[in-house]
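**Q** Can you look at this prediction? I've put the sequence above it.
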Amino acid sequence: MNWPLFRTKDDTRGLEELNTDRKKVVIVGAGFAGLSAIETLHDKNFDVLLIDRHNFATFQPLLYQVATAGLNPGDVSFPIRTLLRKYPKVRFRQGELVKITPESNLIELEDGSRIGYDYLILAFGATSNYFGIKGAAEYSHAIYTLDDAIEVRNRIFHQFEKAAAHGISDGCLTFVVVGGGATGVEMAGASAELCDRALRTDYTSIPRSLVRVILVEQRSKVLEVFDEALSEYALEELRRRKVEVMLGSTVDEITPDTVHLKGGVEIPYGILIWAAGVGAPPLASTLGLPQGRGGRIVVNPDLRVADHENIFAVGDIAAATSGDELVPQLAQPALQEGRHAGLQIINLAQDLPTSAFSYKDRGIMATIGRRAAVAQLKGGIDLTGWLAWMAWLVLHLITLLGVRNKLSVLINWLWHYVSWGKGPRVILGG
């Protein structure tokens, strides 16, 4: 079975006529990098096929707010087919990549479909890196997909309902977050605020002193990539929100109800969120492509996969460098890499030389909670508190997909701000 606009040589039955003047570009992954590549290529002389295992794109930076009941799942997801309506040369196929045959310019999907390409862009993202820690993959929760966020939200409220019905057992209402980077800090801060609101309004029989939010970080500070003053501000704000921050603490093993730290410390927990590292998904190691640190696919300076002239890797899955440094696995680099790959394909189709990717750092941000954030911007500008929080809100609203999503998120944020103390929306799934 083959995609009509991207047929293979050995099967032409019942397929549409191709525009032989246009090269075929296949993009795997509808994240920041993949969609950025489409923005660059959609109005050029290419037929583009986007493949993703979901039929919606997810705005990953706000998944933690879904996990802590601050936003609805629909606020951070957008139908891919709706997004592509304005691009007549771009098609979408839901499916999962399982194999690449570079010598034949073919990929294969899980359902057996074989799809031909002239150029291939791999942008299928990353997943958690558990660093070989026993029990981490089995018993912790990561937040990389919409399903992950919903599962975490439901588990949190399940623990509250369990405590309200049967009393508080050891660790039942202890929420542990492992990793003191931006994701860990945002999740810990939001979890603490969720607990405060939930106990004040919906679970009034549960004493706040019996609910713990613990952030475990191996290094000596949180937000290590931020300036020292911003890191210290974030630490103070977390502790002000009653988050127990354990610096210099290394996870040794995780069991179904206890996290064991090196040195003999044991913490019983109700739910454990893993935010300690980013790694390549299992798919990356099955494609026969060169891999580097963390399983990321090795690419040349122009983002073409090493030893492959017409395959690009971009976003979190690519071991892209700028100068002598590995490019961080963040949204902004992914957007820039996707655009750069698209521009190189345009050059290659015209027999023009490619150029090296150069990452333009526009700054980094993290929110700790309501009216508290840190922003390290281009030009050495550091912001904290309410001003940084507003900058964070505006940036995320601008980059959200879809007008409906922007309005929905804005309304939800405004409502939470003016109705603070009325409690979260408690919704339990199956």
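**A** Nice, I can see it.

**Q** going forward, measure contacts and count neighbours with C-alpha atoms only.
**A** Noted.

**Q** Gly116 versus Val26, what's the distance?
**A** 8 Å (C-alpha to C-alpha, to the nearest Å).

**Q** The two: which has the busier surroundings?
**A** When Val26 and Gly116 are compared for neighbours, Val26 comes out ahead with 26 against 23, by other C-alpha atoms under 10 Å.

**Q** In three-state terms, how would that one be classified?
**A** On the three-state scheme (DSSP: H, G, I helix; E, B strand; the rest coil), Val26 is labelled strand.

**Q** can you pull out the strands in the stretch 1-150 of the chain?
**A** Secondary structure of the stretch 1-150 of the chain (DSSP state E, counting those that start in this stretch): strands at 23-28, 46-52, 56-58, 77-79, 90-94, 97-101, 106-109, 114-116, 119-122, 127-128.

**Q** counting contacts, what elements does the longest one pack onto?
**A** Helices and strands touching strand 46-52, by 3 or more C-alpha pairs under 8 Å, 6 or more residues apart in numbering; DSSP states H and E, are strand 23-28, helix 32-41, strand 90-94.

**Q** can you put these in a markdown table and add distance to Ala391?
**A** Putting these into a markdown table (distance: least, C-alpha to C-alpha, whole Å) gives the following:
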| stretch | distance to Ala391 |
| --- | --- |
| strand 23-28 | 32 |
| helix 32-41 | 20 |
| strand 90-94 | 33 |
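
**Q** Alongside the first one, take a look at this:
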Amino acid sequence: MSSVAEKKQSRRRVVVVGGGFGGLKAVAALRKAEVDLTLVDRRNHHLFQPLLYQVATAALSPAQIAQPIRAILKRQRNVDVVLDEVTGIDTTARQVLTRSGPIAYDDLILATGASHAYFGHDHWQEAAPGLKSLDDATALRRRILNAFEQAELSEDAAERQALLTFCVVGGGPTGVEMAGAIAELAHRTLVHEFRRIDTRIARVILIEAGPRILAAMPASLSAKAQQGLERLGVTVRVNTAVTDCTQTSVQVGAERIDCRTIVWAAGVRASPVGSWLGANVALDRAGRVKVNPDLSVPGLPGVYVIGDAAAVNMAGGKPVPGVAPAAKQQGRYVAGLISRQVRGQSAPPPFAYVDQGNLATVGRGEAVVDLGWLKLSGLPAWLFWGLIHVFFLIDFRNRITVSLDWIWSFVTDGRSARLITEGERKQP
């Protein structure tokens, strides 16, 4: 018995903070390694973030895009799951500090993701919420659905139009997908469900500060995405910077747009990893940790940062994008590096990101796909987009229910998750 205990004590202690794409991939890739793993997350579920906007627009329910972390890892015997909030890191004592107490580590993988960036205007957050968590998505769903309910009750034409005006700030994939989904909800799904308002008068405005939406894609696909949005009734405004957001309006230059629902999709900033690691750690403008080519933190042996919290460049000098495939590749890479160290093998080559392309859905039956060697738009792109997203859902049951809901929505224009739960019926 003592030899077993001694063997366990001699095993490397690897702590992973964050149960997102990168953190889970790192844990899974270490399942056969002679290490003891601890995964720490303040939420008990892994979230498939690319489909959050579908929860926010009532196409899917929260349980369809989330899975309990313990259920995912129940067969991996070398990992403990800790539901707790990290408050700091003691790099000298090699401990992760949590509200429940310290957790010792030999190797630390920080995969804590990112939050919304308001570019120095954090007071806009209450008026213009973003979309990073299930709580964000259900709050936005509540706000969007309540806007229609309040418009139905309003006797004032100007107030009714403001309630039926939806502004989405940011023309990246999240903004494009949100704008298209809200337009479909207003112009198709809800058309016959209200008696006093015509939901087709709803305005959906997508505001982008740059010269075009989906700037990471080729200009031809960007143009097709804009055309698709406009066919849905979305007003796309490029070269337009937001200068103020309030509970009742969006300011763009000298123009004020009266609206009651604003969705922020204009930028991200890293989680507080940099402050946890100390003043000597270099950060970029978005608060991401500047890591070595092997994703380790300079001056902190055994500490690695991956995913949206890491600033790492590709071979040509461009930054690795903050997308799920990049986080997963980084998680797999760090896990492989630690496994080689445990086995006494030489270090692997530096991390090299393999770009798997960009995808964005515009609306029902329409999307754009850029795989580099292959570019698609329209229905073929939408089918490809759906196949990829269903394939990467972790739970097989969720793949089935999501597929059935999408088929039902495609045939009927319906949305199956249009619920405002009791106690949440607040003014937008």
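**A** Cool, the structure landed. Keep in mind that what you see is a predicted model, and the values were worked out from it rather than measured.

**Q** Using JSON lines, please lay out the strands of the stretch 1-150 of the first structure together with distance to His260 of the first structure.
**A** Formatted as JSON lines, those follow (distance: least, C-alpha to C-alpha, whole Å):
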{"stretch": "strand 23-28", "distance to His260 of the first structure": "38"}
{"stretch": "strand 46-52", "distance to His260 of the first structure": "37"}
{"stretch": "strand 56-58", "distance to His260 of the first structure": "33"}
{"stretch": "strand 77-79", "distance to His260 of the first structure": "36"}
{"stretch": "strand 90-94", "distance to His260 of the first structure": "41"}
{"stretch": "strand 97-101", "distance to His260 of the first structure": "36"}
{"stretch": "strand 106-109", "distance to His260 of the first structure": "40"}
{"stretch": "strand 114-116", "distance to His260 of the first structure": "46"}
{"stretch": "strand 119-122", "distance to His260 of the first structure": "37"}
{"stretch": "strand 127-128", "distance to His260 of the first structure": "19"}
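
**Q** Between the ones you listed, which one is closest to Leu215 of the first structure.
**A** Ranking these by distance to Leu215 of the first structure, with C-alpha to C-alpha as the measure, places strand 127-128 first at 17.1 Å.

**Q** mean per-residue distance, the closest one to the second structure?
**A** Here the mean offset of strand 127-128 of the first structure against the second structure after fitting is 0.9 Å, by mean C-alpha distance after the TM-score superposition for the first structure.

**Q** what does that strand correspond to over in the second structure?
**A** Aligned by TM-score structural alignment, strand 127-128 of the first structure corresponds to residues 115-116 of the second structure.

**Q** Then stretch 409-419 of the first structure?
**A** Residue span in the second structure matched to stretch 409-419 of the first structure, by TM-score structural alignment: 402-412.

**Q** ok, residues contacting that stretch?
**A** Where contact means C-alpha atoms under 8 Å, 6 or more residues apart in numbering, the residues beyond stretch 402-412 of the second structure that reach it are Ala59, Leu60, Gln64, Arg364, Gly365, Val390, Gly414, Arg415, Ser416.

**Q** between these, which is closest to Val323 of the second structure?
**A** Nearest member of the contacts of stretch 402-412 of the second structure to Val323 of the second structure, counting by C-alpha to C-alpha, is Val390, at 16.7 Å.

**Q** Name the nearest residue to that closest one, ignoring sequence neighbours.
**A** Nearest non-adjacent residue to Val390 of the second structure, counting by C-alpha to C-alpha, 6 or more residues apart in numbering: Arg399, 5.4 Å away.
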